[in-house]
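S.K.: no sequence for this one, just the structure:
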């Protein structure tokens, strides 16, 4: 930081005193977070232990929750007067801008329907298609060819790495409301360091699928149903060049998807049961965190959370208290899952492979199976013809 011209003379040792650090400094974001956090704590809010960006204040049966992302804030509550009082206090401290009812947040559109709230990213998707010049492309009914195994394709021609990384990065953010492209984007993100023409062709296939489903989004039903359900699956030796399996899981709250993930496992699994069990352990960790978060929001969790898996061997290991010699290489995951089963926090259950929703996150599916699973996932298209 330099003293402006005209305020300093040669030989002087005066310095500037910093009064506010909102923008332009390394410590600006941390200072803003500390300032906003301390102000909310002074207003009677407490910081959620499961998510430090969430603040909750309870007054009897009234509750107000504030979720912050840098300087963007969502505020919800069950008493309009208390919510307005909180807004007035924040406006006095920070001079906030009240945008009214929630319509857009970080590029995500929130639409209110008779069934509940629908979260979508239609405008964001249109911007991607416009930047790529694919507004008039031929739509596709599924994002990736079934059973397609992408490799490094060292003999194929190279493409512009910056363009490829930009497209994949934008698709990564689009996953916030589009779980149906999560698997394809996970596969494509493995080749950002050295993209080839075959990889870019698959990206364009995903964009053609998005063109066909522009208005698709997640429905958060207005029905008072707080049942938490988990699904987990694994693709054994799914990566063709590292032979690592892929973990995929999904959590539904009241039939609406609230958490999902696709990730390559850190080690090679020696059996399909081991791959499925590692996936089950990852899903159990997410369920425990979600139950903790719901508990802080006063959302009841009656009984253990059902966790559906389509692998019989993994289910037997989870429910059997006897430790088998051949499962010692997954000993930590075994003890972790069994402990949660014994404390009745989760309940592993079997499900038919054709009805396993988590298949969306471990393999590419054709149009019929994709449409079937998306219907069970709570995904709707606001702009689809009725």
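M.R.: Received the coordinates, thanks. Here the structure is a predicted model, which means the values were calculated and not measured.
S.K.: going by C-alpha atoms from here, please, whenever you check contacts or count neighbours.
M.R.: Will do.
S.K.: show me what counts as buried in the longest helix belonging to the chain.
M.R.: For the chain, the helix with the greatest residue count under DSSP state H is helix 272-296. Within helix 272-296, the residues scored as buried using 16 or more other C-alpha atoms under 10 Å are 272-284, 286-287, 290-294.
S.K.: and that helix, what does it pack against?
M.R.: If you count contacts as 3 or more C-alpha pairs under 8 Å, 6 or more residues apart in numbering; DSSP states H and E, helix 272-296 packs onto strand 228-235, strand 246-253, helix 312-319, helix 331-342.
S.K.: mind jotting down where the helices sit in the protein?
M.R.: For the chain, the helices identified by DSSP H occupy 28-42, 80-94, 122-132, 161-174, 182-188, 197-212, 272-296, 312-319, 331-342, 367-377, in order along the chain.
S.K.: helices or strands up against the third one?
M.R.: Under the contact definition 3+ C-alpha pairs under 8 Å, 6+ apart, helix 122-132 sits against helix 161-174, helix 197-212.
S.K.: relative to residue 88, how far out is residue 97?
M.R.: Residue 97 sits at a distance of 11 Å from residue 88 (criterion: C-alpha to C-alpha, to the nearest Å).
S.K.: second structure for comparison follows:
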């Protein structure tokens, strides 16, 4: 088998790989005659993809890319989920209300599409959501508020429903859920008071 060399060029970044190290050196020398080059050595990060070298081969992931996305969309405090989408839910362009800033939705879906290069488990969910890029609604940009209320150790009410307003960050979504829970606690306090069951203990949320 003869020598093989591959080049991957993106703007001013180049990856060079070959089964012949001398051929790589010759090519770099030839390019250096015509262009100003800086050899960064062994590949470890390129276009949001990290490369790890193992004895059995290469391992690539986009963990830094994911961290950067979470920072960008203010979602660093989100909790992990076992599934990337709501199971059994069929989305439609007619469900919900159009969101005020469709750019956030579109840029997020675009970023997630690039993430599917290494995270193939989200491919189906991203494909489904990308069908609504033209007119995304609050149903497609999901935020769910949930809470349970207890009197002593007894659960007396609970709620889990989609928020009516699109949250721009996970923190904003949690504040909205907190507001709903607070309203429920105040209502229960008033109800218990009318029933003559007053308590001096402060509620814990």
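M.R.: Okay, I see it. This one's a predicted model, so the numbers in the text were calculated from it and none came from an experiment.
S.K.: report the TM-score for the pair.
M.R.: Here the TM-score for the pair of chains, by TM-score structural alignment, normalised by the length of the second structure, is 0.64; 146 aligned residues with a C-alpha RMSD of 2.3 Å.
S.K.: for the helices and strands packed on helix 122-132 of the first structure, give me TSV that also has mean neighbour count.
M.R.: Listed next are those as TSV, based on neighbours: other C-alpha atoms under 10 Å:
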stretch	mean neighbour count
helix 161-174	17
helix 197-212	20
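S.K.: please name whichever of those is nearest to residue 137 of the first structure.
M.R.: When those are ranked by distance to residue 137 of the first structure, counting by C-alpha to C-alpha, first place goes to helix 197-212 at 6.5 Å.
S.K.: one step back: tell me the most buried of the helices and strands packed on helix 272-296 of the first structure?
M.R.: Using mean count of other C-alpha atoms under 10 Å, the stretch among those with the largest mean neighbour count is strand 228-235, at a mean of 27.
S.K.: quick check: end-to-end length of stretch 46-64 of the first structure?
M.R.: 11 Å.
S.K.: now do stretch 174-181 of the first structure
M.R.: 9 Å.
S.K.: which bit of the second structure covers it?
M.R.: Using TM-score structural alignment, stretch 174-181 of the first structure lines up with residues 115-122 of the second structure.
S.K.: and for stretch 68-76 of the first structure?
M.R.: Following TM-score structural alignment, the aligned partner range for stretch 68-76 of the first structure in the second structure is 9-17.
S.K.: so how far is that stretch off the chain centroid?
M.R.: Chain-centre distance of stretch 9-17 of the second structure: 28 Å, with C-alpha atoms, centre = their mean, to the nearest Å.
S.K.: neighbour count: residue 97 and residue 88 of the first structure, which is higher?
M.R.: Just comparing residue 97 of the first structure and residue 88: by other C-alpha atoms under 10 Å the higher neighbour count belongs to residue 88, 15 against 10.
S.K.: which residue in the second structure lines up with that one?
M.R.: For residue 88 of the first structure, the equivalent position in the second structure is taken to be residue 29, counting by TM-score structural alignment.
S.K.: need the contact list for its match.
M.R.: With contacts defined as C-alpha atoms under 8 Å, 6 or more residues apart in numbering, residue 29 of the second structure has no neighbours.
S.K.: do you know how far it is from residue 151 of the second structure?
M.R.: For residue 29 of the second structure, the distance to residue 151 of the second structure - C-alpha to C-alpha - is 76 Å.
S.K.: rewinding a little: need the helices of the first structure in CSV (columns: distance to residue 218 of the first structure).
M.R.: Putting the helices of the first structure into CSV (distance: least, C-alpha to C-alpha, whole Å) gives the following:
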stretch, distance to residue 218 of the first structure
helix 28-42, 30
helix 80-94, 26
helix 122-132, 12
helix 161-174, 12
helix 182-188, 14
helix 197-212, 15
helix 272-296, 19
helix 312-319, 30
helix 331-342, 30
helix 367-377, 8
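S.K.: between the ones you listed, which one is nearest to residue 228 of the first structure?
M.R.: Proximity to residue 228 of the first structure, assessed across these by C-alpha to C-alpha, is greatest for helix 272-296 (8.3 Å).
S.K.: what about the strands in the second structure?
M.R.: Defined through DSSP state E, the strands belonging to the second structure, from first to last, are 5-10, 13-18, 45-46, 49-54, 57-61, 144-151, 154-162.
S.K.: ok, average deviation of the shortest one from the first structure?
M.R.: Once fitted to the first structure, strand 45-46 of the second structure is off its aligned match by 1.2 Å on average (mean C-alpha distance after the TM-score superposition for the first structure).
S.K.: run the chain-centre distance for that strand.
M.R.: Its chain's average C-alpha position is 20 Å from that of strand 45-46 of the second structure, according to C-alpha atoms, centre = their mean.
S.K.: what do you get for the last one?
M.R.: With C-alpha atoms, centre = their mean as the basis, strand 154-162 of the second structure stands 27 Å off its chain's centre.
S.K.: contacts for that strand, please.
M.R.: The contact list for strand 154-162 of the second structure, computed with C-alpha under 8 Å, 6+ apart, reads 139, 142, 143, 144, 145, 146, 147, 148, 149, 150.
S.K.: swap the cut-off to 7 Å and go again
M.R.: Outside of strand 154-162 of the second structure, the residues within contact range by C-alpha atoms under 7 Å, 6 or more residues apart in numbering are 143, 144, 145, 146, 147, 148, 149, 150.
S.K.: tell me, how many residues neighbour the second one?
M.R.: In other words, residue 144 of the second structure. 13.
S.K.: need the nearest residue in space to it, chain neighbours excluded.
M.R.: residue 162 (4.3 Å; C-alpha to C-alpha, 6 or more residues apart in numbering).
S.K.: residue in the first structure paired with that neighbour?
M.R.: Residue correspondence to the first structure (TM-score structural alignment): residue 162 of the second structure is left unmatched.
S.K.: neighbours around residue 162 of the second structure, how many?
M.R.: Using other C-alpha under 10 Å: residue 162 of the second structure sits among 13 other residues.
S.K.: with residue 126 of the first structure instead?
M.R.: When neighbours are defined as other C-alpha under 10 Å, residue 126 of the first structure has 17 of them.
S.K.: what is the aligned counterpart of it in the second structure?
M.R.: Using TM-score structural alignment to pair residues, one finds that residue 126 of the first structure aligns to residue 67 in the second structure.
S.K.: roughly how far apart are that match and residue 89 of the second structure?
M.R.: According to C-alpha to C-alpha, residue 67 of the second structure stands 28 Å off from residue 89 of the second structure.
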